[in-house]
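> A structural model of the following input is requested.
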Amino acid sequence: MALPSDTLLFHRRVLISAAVRAGYAHTCRYEEPAARREIARMTGVVMSVCGPGRGPTTPSMLIDALHRPLEEIAPELFSDVAVRGLTILQNGDLSDDVYSEGCEDIVELLSGGVDPARGWLPTWAWMHAELVENEAFRRINEGANEDEYTAHRYFVVKNPAGAERQLAQLFAEAVGMRKSVRYVPIPADQVFRDKYWWPCPVCQWPMHVDEFEVRCRFPLHDAVYFVRRDSSKGRPLLQPRDGDVPRQPAARVFLREGPDRSMCVETAVWRHIVISGVSEVYLFERLDRLRLHGVHVEIWPNKDRIDLLVKVPATGWVKTLDVKDYASAVSLADKICQKPLAARTIVIPDYRGEAQRDELTALLPNMEVLLVSEVISQVKAQIRKAKRQ
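Coordinates of the predicted model:
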């Protein structure tokens, strides 16, 4: 299996980026004076990608098209990828697809120029993942040693939201530094009746609230609930949407002001640092429990040059791992080809499945690709081998 051409991939990313920006602008067109101008600008970008006489040619046509899969705008750009069903708008609001899939392919549309929308667009709508990461940790990288960097990143993944004073205290105890990534007040659409918020049981970031539905906007976390009428100690309770959602997080009190006001990391940090970090930390913690059996594991050594270094000294077994969580195997493979990894093994969450693992293996024949569970199985096999020696 071969990767699509660089031109096709670039045009796809430009179209996705323009669609995401136009979709966000549409959701705030009544509050933001520049939103309608942004939709018009992005219509021009989409027309340029699609070519003469193809695709939406007016802002209203573009907004209508964003309520349908993007493959209908440019079928030739999406014929080979899992994200061909990506839909930007749903009932006039941003769909969860934007957060789970659209953010993966964001590119700078005005590279080297002045982007007039950056003053009001959220960073995730125009920053690609590497830029988000660099900006988030820029303040601590200059003065932090490797242990401080690791502790800081670990803290952000484990504590993406909470009461401001408590977060500060926990940060001081865990990291011992004053500088941290920026936390902001929890947005209104993640608060129930201006009184409560719920952390996703997987990533711990505040879930989206849509009247009486509460859900994590990363669908693969499988966290969708309804607010029940009864309560516990005066706080609303959640009811899982179906039997596949076993966890029911407790409601947290929302405070808008004061030293204990409710805060969370920005959406861009959640999507590009916390989401991937959840899988990295999960794998690290599972392997770290095996230390007594002769397993040595490090997370983000050399300031994240690789994600995990795993060794079983008794058998001489060593693996360098990079955990990746992408909807599109094609996009991920292309980015790795453009910027090769220091690690020799790519690890994907189990929810991405064997199909994506096999697709990545075909696209990247020089790399080993494993599911998280397969890494754990390999390490346990090495422990059994060591005991037989």
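
> alpha carbons only for contacts and neighbour counts from here, please
Noted.

> give the buried residues for whichever helix in the chain runs longest.
Of all the segments of type helix in the chain, defined by DSSP state H, the longest one is helix 6-27. Buried residues in helix 6-27, counted by 16 or more other Cα atoms under 10 Å: 9, 11-26.

> now do stretch 187-204
Buried positions in stretch 187-204, judged by neighbour count with 16+ other Cα under 10 Å: Gln190, Val191, Phe192, Tyr196, Trp197, Trp198, Pro199, Cys200, Pro201, Val202, Cys203, Gln204.

> now the second one, please; I'll put the structures next to each other:
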Amino acid sequence: MQFVDGLTGPLAPLLPASLRQDCDDVPLVEQDQLSPAAADLLMENLAPSLAPQDVAGWSIPQLGAEKVQGWLYGQMLNTGSEEGYRRARKAVIDNAAGVMHIVLDAIKAAGLPREGLVEQIPAWAWVLHEGERYWFGCPVCRYPMTVQLGRVACLYPPHDKALGGPVTVRTPKGRRPAVGAWNHQRVTDLGGTDAIEAATVESHVCLVRPAWRYSVIPGCEELRLYRLLSVMPDVSVTLWPFTDRYDLHVQAGRRRLPWRVDVKDYADPARLVTELVRKDAVRDPSVVIVVPDYRSSQVGVLNERLRRHLGTRRTVAMTSAVFLKTVAKAVGA
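Coordinates of the predicted model:
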């Protein structure tokens, strides 16, 4: 009975100490349903890395996300050029949600189809107030935040944590809903905006959830790094080179070897190592795996396991902050 009761909390206390990982501290249940953090881990470990046609006949609902992402990647490639791919990818990241005609026009201009990519603002994001439906976008990724018990929270746990947890919604009479206090500095550090304002559900749309999770979420950090590197003196940076073979090509000063940066944002470092080893691109000494600063606890595990696999002592993985300092040091900034 104690074991069953423990299944509503983190798995860590139920496991032998030798088998525990950081991700085992994630609570399984929040507000009588699977927690967002646990759902994220489930998606990473359940969906196999197969082509869309390989999973088309599978009946497990979660695998739909894998198919959507494969389809979207194919649509981006169909733009026909590296620049077309770059424009399409950025259009998706910059238009996670918003006014219908603005989102649809941006997607069309980038050469992407609207059908299958965009949907109405989901009911789980509605704030009902004086006969009108409103929604709030996350200040980091701009995707609709979920509403529960008079509070809003981003579906992506690190963004929710940056806000300081779920944010209280105020519903003043005769005015639009507004949110209470939240952590502006931590959101700004992630490249987010400085405002969370209510928008009406009518005439607004958002991306389908898999496109948000697997294109917008990693894209937020990739674009943040690109912008910061672009203003560094004596640094040249290319975003998604060779049609997204990796994320950033960075050349600094007189340094002979460039950095080929692959930005990875996984909840489960063990799953990430498996993916990296399978692709084997990390054997290239110019490749560096960069994780967002909120994944700093993963760096030790990633380096230990990747070094063992590669038979090397070099630093393979680092946080965004450490990478930026490394580049700045290379150019004497």
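
> Provide the TM-score value for the superposition.
Overlay of the two chains. TM-score (TM-score structural alignment, normalised by the length of the second structure): 0.80; 305 aligned residues with a Cα RMSD of 3.2 Å.

> if we can go back for a sec, whereabouts in the second structure does the longest helix of the first structure align?
Across the second structure, nothing matches helix 6-27 of the first structure (TM-score structural alignment).

> name the next helix or strand downstream of that helix, please.
Moving toward the C-terminus from helix 6-27 of the first structure, the next helix or strand (DSSP states H and E) is helix 35-50.

> and the most centrally placed residue in the second structure, what does it touch?
The residue lying closest to the centre of the second structure (Cα atoms, centre = their mean) is Ile217, at 2.2 Å. Counting by Cα atoms under 8 Å, 6 or more residues apart in numbering, Ile217 of the second structure touches Ile93, Cys141.

> now the one 5 residues further on
With contacts defined as Cα under 8 Å, 6+ apart, Glu222 of the second structure is in contact with Asp247, Leu248, Val263.

> do you know how far it is from Tyr143 of the second structure?
Separation of Glu222 of the second structure from Tyr143 of the second structure (Cα to Cα, to the nearest Å): 17 Å.

> and Tyr326 of the first structure, helix, strand or coil?
Secondary structure assignment for Tyr326 of the first structure (DSSP: H, G, I helix; E, B strand; the rest coil): coil.

> then Arg133 of the second structure?
strand.

> which one in the first structure is aligned with it?
Superposed on the first structure with TM-score structural alignment, Arg133 of the second structure falls opposite Lys195.

> which residues does that match contact?
The neighbours of Lys195 of the first structure, taking Cα under 8 Å, 6+ apart as the test, are Val253, Phe254, Leu255.

> how about the nearest residue to Val250 of the second structure, chain neighbours excluded?
Spatially, and ignoring its direct neighbours in sequence, Val250 of the second structure is nearest to Val237 (4.5 Å; Cα to Cα, 6 or more residues apart in numbering).

> quickly find the element holding the one you found.
Under the criterion of DSSP H and E, Val237 of the second structure resides in strand 235-239.

> by how much does that strand deviate from the first structure on average?
Once superposed with the first structure, the aligned residues differ from strand 235-239 of the second structure by a mean of 0.9 Å; criterion: mean Cα distance after the TM-score superposition for the first structure.
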